[in-house]
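Trainee: sequence and predicted structure are below.
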Amino acid sequence: MIKGKEKLIVAIDTNEFDKAKELIDKLEDSVDIFKVGLEQYVSTRGKTVDYLKEKGKKIFLDLKFHDIPNTMESAVRAAVRDNVWLMTIHVSDMEGMRRCALAAKEEAAKLNIEKPLIVGVTVLTSLSNQDLADIGCNLNTEELAIKRAKLAKESGIDGVVCSAQEVHKIVEACGNDFITVCPGIRPASSEVGDQKRVVTPADAIKRGAHYLVVGRPITQAQNPNESATSIVAEIENA
C-alpha cells in the first residue's frame, strides 16, 4: 500500500520565519517532508532549514542551482553538509550535472551520512508552450521535459522535477527507479493560481509520480493539518 506521508512534500511559501515555524508546528503530525525554496531560504538566512532539522523533518532544498560546474559542485557539497534530504539543480550541461552527482556521493561518504537525492528541473510548471516559443525553443513543454529527463538520467543524478502531465512519458523513457517530483499539484476543489499545468494528487500518483509538491492548498487552508491529511488520503486511495 502507498504511504501518503512518504509521497507528500509541503512547500513553505512564506518568507517569514515565524510564519514558517507556525506552519511546521501545525503540520507536525501530518507532514514529514517540507520544501524550502529560494525566497524562504534567502529571507530567513536558512533558519527554517535549521528548525526543520530540530523537528526531525526531511528537507527538500529547492534552490535550483544553475551555474558553471565548479560553482554547482561547491553548492551541492554545502547542501550535503547541511544534511538535506533532496535538492534541485537545473538540467543543464552534462559535465555540471555529472560533477554534482559525484560531489554528493563523495561528500556524503566523507561525512558518513546518507547521500541526499539530486533532481533536475526540466521545465518550470509556470511555463506554457507559448512561453517556450517566445524564447526561441521549437519543442513543446512535454518534448523538452522528456529530452531533459533523459540527459539528467545519463548524467547520474537521481531524478527530475516535472509536471505530472508528462510524468508518465518520463517514466516510460527513464524507468520506474528514476525519481519524479511533481509540483503544480492541486486537489480538484483548489484554485489553479499561477500554475498553468496542474494535476490532482490521485492522478499524479496514477501517472507514476514518486513525490508530490503541494503549497497553497495546504498552507493557505483554514485548517492546514486537515487539508494535508485529506491529500494524504487521496494519495493512498489513488
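Mentor: Noted; the coordinates are in hand.
Trainee: from now on I want contacts and neighbour counts done on CA atoms only, so please keep to that.
Mentor: Noted.
Trainee: find the residue at the geometric middle of the chain.
Mentor: Centroid-nearest residue in the chain, with Cα atoms, centre = their mean: V181, separated by 5.1 Å.
Trainee: longest helix anywhere in this protein?
Mentor: Taking DSSP state H as the assignment, the helix of the chain that covers the most residues is helix 94-111.
Trainee: show me what that one is packed against.
Mentor: helix 69-81, helix 141-155 (3 or more Cα pairs under 8 Å, 6 or more residues apart in numbering; DSSP states H and E).
Trainee: return the most buried member of the ones you listed.
Mentor: Burial among those, expressed as mean neighbours by mean count of other Cα atoms under 10 Å, is greatest for helix 141-155, which shows a mean of 21.
Trainee: so the residue nearest to the centre of the chain sits right up against G208, yeah?
Mentor: No: with contact defined as Cα atoms under 8 Å, V181 and G208 do not form a contacting pair (10.0 Å).
Trainee: on that earlier part again, surely the residue nearest to the centre of the chain is within a helix?
Mentor: No: judged by DSSP: H, G, I helix; E, B strand; the rest coil, V181 forms no part of a helix; its state is strand.
Trainee: remind me, longest strand of the protein?
Mentor: With residue count as the measure and DSSP state E as the assignment, the chain has strand 58-65 as its longest strand.
Trainee: below is an additional structure, to be compared with the one above:
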Amino acid sequence: MIQRPNRAGIIAALDTQSPEQAEAWAEALAPHVGCLKLGLEFFVANGPAAVARIAPHRPLFLDLKFHDIPNTVAGAVRSACALAPAMLTIHAGGGPAMVQAARRAAEEFGPDRPAILAVTVLTSTDAATLSATGVSGGPAQQVLRLARLALEAGADGLVCSPREVSLLRDAHGTGPLLVVPGIRPAGSAAGDQSRIATPEETADAGADWLVIGRPITAAPDPAAAAAAIAASLHP
C-alpha cells in the first residue's frame, strides 16, 4: 500500500473528461505532488485504458466511490485493482458487509493492493442536506458514526472534510489514513464545497493526504501553484 507521508502530501485532482488534458496536467504536476486523482467524470468518459495512460506519472488515487451490494462492490474492486491504484474509494454508507467485501477483494492482490478508503460525508454536504435525507445530528456526528463503522469493518482509511480531521484523530488515533478534499488555499473561492480549510490548517490537524483540484488545475500555471502549496506544507 501507499506510504504515509511525513507531513500531509498533495493529491492533485485531475477533474476533466479529456485524457490529453489529464496527461498534460500529470506531466506538469508530477514533480510537485505525491499522487494523482482520477474520478468518475474521467473514468466514465474514457474507461480503464485512459487511466493506464496517467498511471506512469504518479501513484493513482482512483476515486470511484463504489456503493452497491457487497458482491457487486467486491467485483468492482477486483476490476479496479487491475489498474494498480494506490488508493480506492467506497462509500462508508454502504454498510459493514460492503466494506468487508471491498477489503477482502483488495487483499486478493497481496501487499501491493490499494488502500481502501471509506468516504464518510461529502465535502459539499451540509447539515441541511443531511436533514433532507433523514440524517440528524449534522455532518460531524455522521462522519464519526460512519468512520467507526467503516474502520471496524476493515477500511484502511477515511475520506472526510478538513473540519472533521481533528475529531477523527481524537477518536481513532494515528492509525487510519485520512484523505481530505475541500482544501482551499487562503484567498481561493470555495466553489461547490461547504466544509473547507487551508492546506496548512488541514495538515496541522492531522491529515495524511490533501486532495486539491481547481486551486491547482485552474491556476494560470498549475505547476507553480502546486509547487507553492507544497512549499507551504514543507517550509
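Mentor: Yep, it's here. On a predicted model such as this, the values are computed, not experimentally measured, just so you know.
Trainee: need the counterpart of the residue nearest to the centre of structure 1 in structure 2.
Mentor: Mapped onto structure 2 by TM-score structural alignment, V181 of structure 1 lines up with V179.
Trainee: all helices of structure 2, in order?
Mentor: Using DSSP H, the helices of structure 2 run over residues 19-29, 40-46, 48-54, 70-81, 96-107, 127-132, 138-152, 165-172, 199-205, 214-217, 222-233.
Trainee: of the ones you listed, which approaches L158 of structure 2 most closely?
Mentor: When the helices of structure 2 are ranked by proximity to L158 of structure 2, the top entry is helix 138-152, at 6.9 Å, counting by Cα to Cα.
Trainee: spit out the contact partners of the alignment partner in structure 1 of A226 of structure 2.
Mentor: Under the alignment defined by TM-score structural alignment, A226 of structure 2 corresponds to A228 in structure 1. Applying Cα atoms under 8 Å, 6 or more residues apart in numbering to A228 of structure 1 gives the contacts L27, S30, V31, I218.
Trainee: rewinding a little: hmm, G206 and the match of V181 of structure 1 touching each other?
Mentor: No: the pair formed by V179 of structure 2 and G206 falls short of the contact definition of Cα under 8 Å, at 10.0 Å.
Trainee: apart from its chain neighbours, what residue comes closest to G120 of structure 1?
Mentor: On the basis of Cα to Cα, 6 or more residues apart in numbering, the spatially nearest residue to G120 of structure 1 that is not a chain neighbour turns out to be V160, at 4.4 Å.
Trainee: how near is that neighbour to G136 of structure 1?
Mentor: Taking Cα to Cα, to the nearest Å as the criterion, V160 of structure 1 is separated from G136 of structure 1 by 23 Å.
Trainee: again, but for K110 of structure 1
Mentor: The separation that K110 of structure 1 has from G136 of structure 1, given Cα to Cα, amounts to 43 Å.
Trainee: ok, now D62 of structure 1?
Mentor: Distance from D62 of structure 1 to G136 of structure 1, counting by Cα to Cα: 27 Å.
Trainee: the more surrounded of these two?
Mentor: The residue with more neighbours, out of D62 of structure 1 and G136 and counting by other Cα atoms under 10 Å, is D62; that gives 20 against 9.
Trainee: how about that one: what's its closest non-neighbour residue?
Mentor: Counting by Cα to Cα, 6+ apart, D62 of structure 1 lies nearest to G37, which is 4.7 Å off, once chain neighbours are set aside.
Trainee: repeat that for K169 of structure 1.
Mentor: In space, K169 of structure 1 comes closest to I146 once its chain neighbours are excluded; the distance is 7.1 Å by Cα to Cα, 6+ apart.
Trainee: residues touching the one you found, list them.
Mentor: When the contact criterion is Cα under 8 Å, 6+ apart, the partners of I146 of structure 1 are T122, E166, K169, I170, A173.
Trainee: likewise L14 of structure 2?
Mentor: A22, W25, A26, L36, K37, L38, G39, G213, T217.
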